[in-house]
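**Student:** Give me the fold of what follows.
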Amino acid sequence: MIVELSLGVIDVIQDYEVKISQFENLLQRITTDMTSSVVLEKMVPSEVWRQSQRDVTLLRDLAKQLKDFMLLLKPERAPTIKRHVEALLKPLSNFEDILLRKSEGSPADSRVALDELRRAAIEGSNFLDLAKEIRDNPSEMISTLFRLKEVYDAKEYLSAVSVPEATFVRFEGLKKEIKNLRLSIVNMERALKDLKNGLDMVSAELSKFRPLSEGGTQEEPGSSSFSAGKNKESE
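**Tutor:** Here you go, the predicted model:
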């Protein structure tokens, strides 16, 4: 019987790729339809926001979702990831703030807001490049952890799978080897514990020694009082 297991890491990458594709298509539409639109530059801020709110809000949400994927797949690049997403979100926030704060303003205010959107489009392109780079080269450690989790999640299903007799015999042999290895590890842990106790005893004994006195030999504890008493008796 052939067992086909879905790889969780592949599922994550596939979800990530979908988000990248959505982000890329949306960014392209915003760049084409909004940042280069002469019509929007002639509108009042409230109308520009009405035209752009849906796409700008969605772009911001996708950027945050991509950030979570990127931090998961490449945690060692966290500072770079956060810097890129902040560079994108800031002009998007400025774009929204200008349009809402000056909703009854003039087309000049709309042009100022659209300049912020153009900056966001540039930063969005940089962010997209980083997202693709991480997609193509995820952290090896994270990939390994995903696969270990998949094995753990599949263990109950695998325990009920019928296998050929020869395979079953090999599995039984492997189980015995694992058991023997565990026993060896236990014995090794005991030996290391005994060794540690021995080292502690030696260290305690060594701590009793003191440097030689200027007179030459090191006096043992109590030797001075003993000598004094002996001299007194001889008198």
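
**Student:** Going by C-alpha atoms from here, please, whenever you check contacts or count neighbours.
**Tutor:** OK.

**Student:** what comes up buried for stretch 113-122?
**Tutor:** Of the residues in stretch 113-122, 113, 114, 115, 116, 117, 118, 119, 120, 121 count as buried by neighbour count, 16 or more other C-alpha atoms under 10 Å.

**Student:** Put together TSV for these, with secondary structure and distance to residue 57 on each row.
**Tutor:** Formatted as TSV, the buried residues of stretch 113-122 follow (DSSP: H, G, I helix; E, B strand; the rest coil; distance: C-alpha to C-alpha, whole Å):
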residue	secondary structure	distance to residue 57
113	helix	15
114	helix	15
115	helix	17
116	helix	15
117	helix	12
118	helix	15
119	helix	16
120	helix	12
121	helix	14
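
**Student:** for those, which one is nearest residue 81?
**Tutor:** Taking C-alpha to C-alpha as the measure, residue 81 lies nearest residue 120 of the buried residues of stretch 113-122, at 15.6 Å.

**Student:** Give me the distance between the closest one and residue 96.
**Tutor:** The gap separating residue 120 from residue 96 is 12 Å, by C-alpha to C-alpha, to the nearest Å.

**Student:** In space, what's closest to residue 123 - neighbours in sequence excluded?
**Tutor:** Excluding the flanking residues, the one nearest residue 123 by C-alpha to C-alpha, 6 or more residues apart in numbering is residue 88, at 5.1 Å.

**Student:** That neighbour - how many residues pack around it?
**Tutor:** Counted with other C-alpha atoms under 10 Å, the neighbours of residue 88 add up to 24.

**Student:** What separation do you get for it and residue 114?
**Tutor:** Note on residue 88: its distance to residue 114, by C-alpha to C-alpha, is 14 Å.

**Student:** show me where this protein has helices.
**Tutor:** Taking DSSP state H, the helices of the chain run over residues 8-30, 38-41, 45-73, 78-101, 107-136, 140-159, 165-206, 223-234.

**Student:** unless I'm mixing things up, residue 40 is touching residue 48, no?
**Tutor:** Yes. At 6.0 Å, residue 40 and residue 48 qualify as touching, with contact defined as C-alpha atoms under 8 Å.

**Student:** which residues are in contact with both of the two?
**Tutor:** Here residue 40 and residue 48 share the contacting residues residue 110, scored by C-alpha atoms under 8 Å, 6 or more residues apart in numbering.

**Student:** Would you do the same for the sequence below? I want to compare the two.
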Amino acid sequence: MAILSVNINKIATLRNSRGGNVPDLLQVAMDLERFGAQGITIHPRPDERHIKYQDARDLKKIVTTELNIEGNPIDSFVKLVDEVRPAQVTLVPDAPDAITSNAGWDTIKHADFLKDMVAHFKSNGIRTSIFVDPVEKMVEAAAQTGVDRIELYTEDYARQYSTDKEKAIAPYIKAAQVATQVGLGINAGHDLSLENLKYFSEQIVDLKEVSIGHALISESLYLGLENVVNMYKHRLA
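**Tutor:** Next up is the predicted model:
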């Protein structure tokens, strides 16, 4: 069974919109774990428009499951991860002004850089993952960096799911098969939801972890946070 890591960026966005500490990000993280979340994910960006670097430091002290920090490994991000030492770091090639992640790494073009980053973080005892599109050659090249896992970027799957789910999942099945063959663990994330998660998890048989934030928090406005966390876990069972 894959584990559910809840991305709490949207909670930070809501907090920052008014200043102060409402909602309390740390309390939400603790509540999510109490409700059944098996990990907490954050994606701090250089402008700290949602997750602040201090949030990462504070979350490290209270998260009892797994803390996953994702982002573009610029100098400030690398220093933060080195300091916090989460269970996992996920390398994402997003531009500083990106609204959200919109592409995986070109693991061929950036092979040397990624190899250095992976070696650096693994030397500090941090499990590493690289965000990739469902392209077989990119998965193969990711394996050459020494990384532990890949995270499949699932926006294309989510966009096509309602019209042709078999077509939507096809490249992900192939990419996952390659990942398993070359010894990589498989994570996934981006636009996964209560609607499309179960089919994805059934088809990607070696799936280890999903990171879900936007849909989960949005659905929780209607259905309740505790209820939604357990609905997601049921779809991964």
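
**Student:** Report the TM-score for the pair.
**Tutor:** Scored against TM-score structural alignment, normalised by the length of the first structure, the superposed chains reach a TM-score of 0.21; 86 aligned residues with a C-alpha RMSD of 6.0 Å.

**Student:** that older thread, between residue 40 and residue 48 of the first structure, which has more neighbouring residues?
**Tutor:** A direct count of neighbours by other C-alpha under 10 Å for residue 40 of the first structure and residue 48 places residue 48 higher, at 24 against 21.

**Student:** Beyond the longest helix along the second structure, next helix or strand please.
**Tutor:** Taking DSSP H as the criterion, the second structure has its longest helix at helix 165-181. For helix 165-181 of the second structure, the following helix or strand on the C-terminal side (DSSP states H and E) is strand 185-189.

**Student:** Identify each buried residue in that following strand, please.
**Tutor:** 185, 186, 187, 188, 189.

**Student:** Run through the strands of the second structure in chain order.
**Tutor:** For the second structure, the strands defined by DSSP state E cover 3-7, 39-42, 67-71, 88-91, 127-132, 149-153, 185-189, 207-212.

**Student:** what packs against the fourth one?
**Tutor:** To tie it back to what came earlier, the one meant is strand 88-91 of the second structure. Here strand 88-91 of the second structure touches strand 67-71, strand 127-132, going by 3 or more C-alpha pairs under 8 Å, 6 or more residues apart in numbering; DSSP states H and E.

**Student:** Would you reformat the ones you listed as TSV and include distance to residue 225 of the second structure and mean neighbour count?
**Tutor:** Below are these laid out as TSV (distance: least, C-alpha to C-alpha, whole Å; neighbours: other C-alpha atoms under 10 Å):
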stretch	distance to residue 225 of the second structure	mean neighbour count
strand 67-71	19	25
strand 127-132	27	25
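
**Student:** Which of the ones you listed sits closest to residue 223 of the second structure?
**Tutor:** Of all these, strand 67-71 comes closest under C-alpha to C-alpha, at 25.2 Å.

**Student:** for that closest one, packing partners?
**Tutor:** Judged by 3+ C-alpha pairs under 8 Å, 6+ apart, the packing partners of strand 67-71 of the second structure are strand 39-42, helix 53-62, strand 88-91.

**Student:** buried sites along the second one?
**Tutor:** In other words, helix 53-62 of the second structure. 53, 55, 56, 57, 59, 60.

**Student:** Out of the residues you listed, the closest to residue 151 of the second structure would be?
**Tutor:** Closest approach to residue 151 of the second structure among the buried residues of helix 53-62 of the second structure (C-alpha to C-alpha): residue 56, at 20.5 Å.

**Student:** nearest spatial neighbour of the closest one, skipping sequence neighbours?
**Tutor:** residue 84 (7.0 Å).

**Student:** For residue 60 of the second structure, see how far away that neighbour is.
**Tutor:** Residue 84 of the second structure is 6 Å from residue 60 of the second structure, by C-alpha to C-alpha.

**Student:** For the buried residues of stretch 113-122 of the first structure, give me CSV that also has distance to residue 159 of the first structure.
**Tutor:** Shown next, in CSV, are those (distance: C-alpha to C-alpha, whole Å):
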residue, distance to residue 159 of the first structure
113, 61
114, 60
115, 61
116, 58
117, 56
118, 57
119, 56
120, 52
121, 52
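
**Student:** Just flag the most distant two among those residues.
**Tutor:** 113 and 121 (12.7 Å).

**Student:** burial measure for residue 66 of the first structure, as a count.
**Tutor:** Neighbours of residue 66 of the first structure under the rule other C-alpha under 10 Å: 23.

**Student:** residue contacts, it?
**Tutor:** Residue 66 of the first structure neighbours (C-alpha under 8 Å, 6+ apart): 16, 19, 20, 131.

**Student:** of those residues, closest to residue 155 of the first structure?
**Tutor:** Looking across these and measuring by C-alpha to C-alpha, the closest to residue 155 of the first structure is residue 16, at 26.5 Å.

**Student:** Name all residues that make contact with residue 139 of the second structure.
**Tutor:** If you count contacts by C-alpha under 8 Å, 6+ apart, residue 139 of the second structure has them with 107, 132, 150, 175, 178, 179.

**Student:** swap in residue 26 of the second structure?
**Tutor:** Going by C-alpha under 8 Å, 6+ apart, residue 26 of the second structure touches 58, 59, 62.

**Student:** Relative to residue 166 of the second structure, which of the helices and strands packed on strand 88-91 of the second structure is closest?
**Tutor:** Nearest to residue 166 of the second structure among these is strand 127-132 (20.3 Å), distances taken as C-alpha to C-alpha.
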